[in-house]
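1. All I have is the shape, not the residue letters:
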């Protein structure tokens, strides 16, 4: 479904098809974009191992690298040069992170040592450094890190947009959040607390159902071994 079709369907459902509109096109496009991103956020993000934001450049002597704020979760990371998998650790877990060097345990919390990168540290101060990850150790050579992530949509909804990153079965259900936003508009002709809350609950329930279905799809099926004749 094209975004233009969803806009027309929204106007038909809320009976706002003649100008002057209760909700301007600018407002409706904003509601649609928010609904798209909110749906993806609620189901845990879009799996990605191939877009540009999944590759990070390691620069010698640089302790951090910039990452996209669209990333919701880091699933794995490895060095492209030799395939070494990096351990992903949250900033809060660093005090307990140690490495063994010839039998001696060394803390890695504020390691200034340069060498081969072994860990990617996430969860730094989100207000100041949401778009950064830190390396342990500080890289001593140039390399590239390949990520597997869960992320928000790459593109903004606009006329002609196709919702290619989510299944077509979800497209019309984005209207639930669009209606919740529309009826929450602080305007005497638009605001309707009951409808806003109703559509919010319906959207939340649909997202929970979609996430549960996705989790079942991802889960490993039990293998069954059959004996020969």
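-> Cool, got the structure. Computed from a predicted model, the values in this text were never measured in an experiment.
2. use CA for all of it now, contacts and neighbours both
-> OK.
3. Please, where are all the helices along the protein?
-> All helices of the chain, identified by DSSP state H, fall at 3-13, 25-42, 126-129, 174-183, 193-218.
4. Mean neighbour count, the ones you listed: which tops it?
-> helix 174-183 (a mean of 24; mean count of other C-alpha atoms under 10 Å).
5. just the angle between that helix and helix 25-42, please?
-> Put simply, helix 174-183 runs at 130 degrees to helix 25-42, going by axes from the mean of the first three to the mean of the last three C-alpha atoms, to 10 degrees.
6. what sits against the residue sitting nearest the centre point of the chain?
-> The C-alpha lying nearest the average C-alpha coordinate of the chain belongs to residue 151 (C-alpha atoms, centre = their mean; 2.4 Å). The contact partners of residue 151, taken as C-alpha atoms under 8 Å, 6 or more residues apart in numbering, are 41, 44, 45, 46, 47, 48, 70, 71, 72, 73.
7. okay, now the one to match up with it:
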């Protein structure tokens, strides 16, 4: 569905079909972009496999590729050889030996330990944010079946506006609940650390 079609569907659902509208097209578009970003993060809907970052000998800090919010694989390629690097949080990295080879993830960067000893390429794969919707003929990047469910977030935001004519906290809450039911719960800021599958786990014995 295009932006124009989604806005028209919203106006039907919100019973806002007669001008002057309660909510402007610009407001609805802004909420659509919020909805799309929320959906992509909650449902991890967009994955990028081919992000590459040039590596120079002696370099250890690299900016994450544009719009990537969760990394699930880092591969270092040097002299034709590719090596998959363990992904560690800064907390766990402090427990490793100085000569252990790994990639440390921060909120915006990838840190190589140790630094690269020759030029090469860093291959990064992970989940990314969507492109922003701007024009009325733009189409959300996610699968078309999901498009109509974005409107639950738009309805949630629209009916939460503190205006006497449109404010409806109950309808806002129900729309947000439906959005969450479909796309999943929103992760917190520890997303990379608590969901990373390749962080080694340890069991600490105790006596009862």
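-> Right, received. Where do you want to start? The structure displayed is predicted, hence computed values, not measured ones.
8. Would you mind putting the contacts of residue 151 of the first structure into TSV with distance to residue 2 of the first structure alongside?
-> Below are these laid out as TSV (distance: C-alpha to C-alpha, whole Å):
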residue	distance to residue 2 of the first structure
41	21
44	23
45	21
46	19
47	22
48	23
70	23
71	25
72	26
73	28
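9. Distance check, the counterpart of residue 127 of the second structure in the first structure against residue 43 of the first structure.
-> Correspondence of residue 127 of the second structure to the first structure, assessed by TM-score structural alignment: residue 150. To residue 43 of the first structure, residue 150 of the first structure is 10 Å away according to C-alpha to C-alpha, to the nearest Å.
10. Looking at these two, which is more packed in?
-> Each of residue 150 of the first structure and residue 43 has its neighbours counted (other C-alpha atoms under 10 Å); residue 150 has more, 21 against 18.
11. Hmm, residue 69 and the more buried one touching each other?
-> No: between residue 150 of the first structure and residue 69 there is no contact under C-alpha atoms under 8 Å: 11.4 Å.
12. if we can go back for a sec, the helices of the first structure: which one's closest to residue 64 of the first structure?
-> Closest approach to residue 64 of the first structure among the helices of the first structure is made by helix 126-129 (10.2 Å; C-alpha to C-alpha).
13. tell me how far that closest one is from the chain's mean position?
-> Between the centre of helix 126-129 of the first structure and the centre of its chain there are 17 Å (C-alpha atoms, centre = their mean, to the nearest Å).
14. Against which helices or strands is that helix packed?
-> Applying 3 or more C-alpha pairs under 8 Å, 6 or more residues apart in numbering; DSSP states H and E, one finds that helix 126-129 of the first structure contacts no other helix or strand.
15. hang on, the earlier thing: could I get the contacting residues of the match of residue 127 of the second structure?
-> 44, 45, 46, 47, 48, 71, 72, 73, 74, 75.
16. What about the second one, how many residues nearby?
-> Summarising burial for residue 45 of the first structure: neighbours were counted as other C-alpha under 10 Å, giving 21.
17. cool, the fifth one as well?
-> For residue 48 of the first structure, the number of neighbouring residues by other C-alpha under 10 Å comes to 18.
18. Same check on the third one?
-> A total of 18 residues lie near residue 46 of the first structure under the criterion other C-alpha under 10 Å.
19. Residue 75 of the first structure versus that one, what's the distance?
-> Separation of residue 46 of the first structure from residue 75 of the first structure (C-alpha to C-alpha): 12 Å.
20. One more: the second one?
-> When distance is defined by C-alpha to C-alpha, residue 45 of the first structure is 11 Å away from residue 75 of the first structure.
21. try the first one
-> Taking C-alpha to C-alpha as the criterion, residue 44 of the first structure is separated from residue 75 of the first structure by 12 Å.
22. Please say which of those two ends up with more neighbours.
-> residue 44 (18 against 13).
23. Show me the strands in the second structure, by range?
-> For the second structure, applying DSSP state E gives strands covering 47-55, 61-63, 68-78, 81-84, 87-88, 102-105, 109-113, 120-128.
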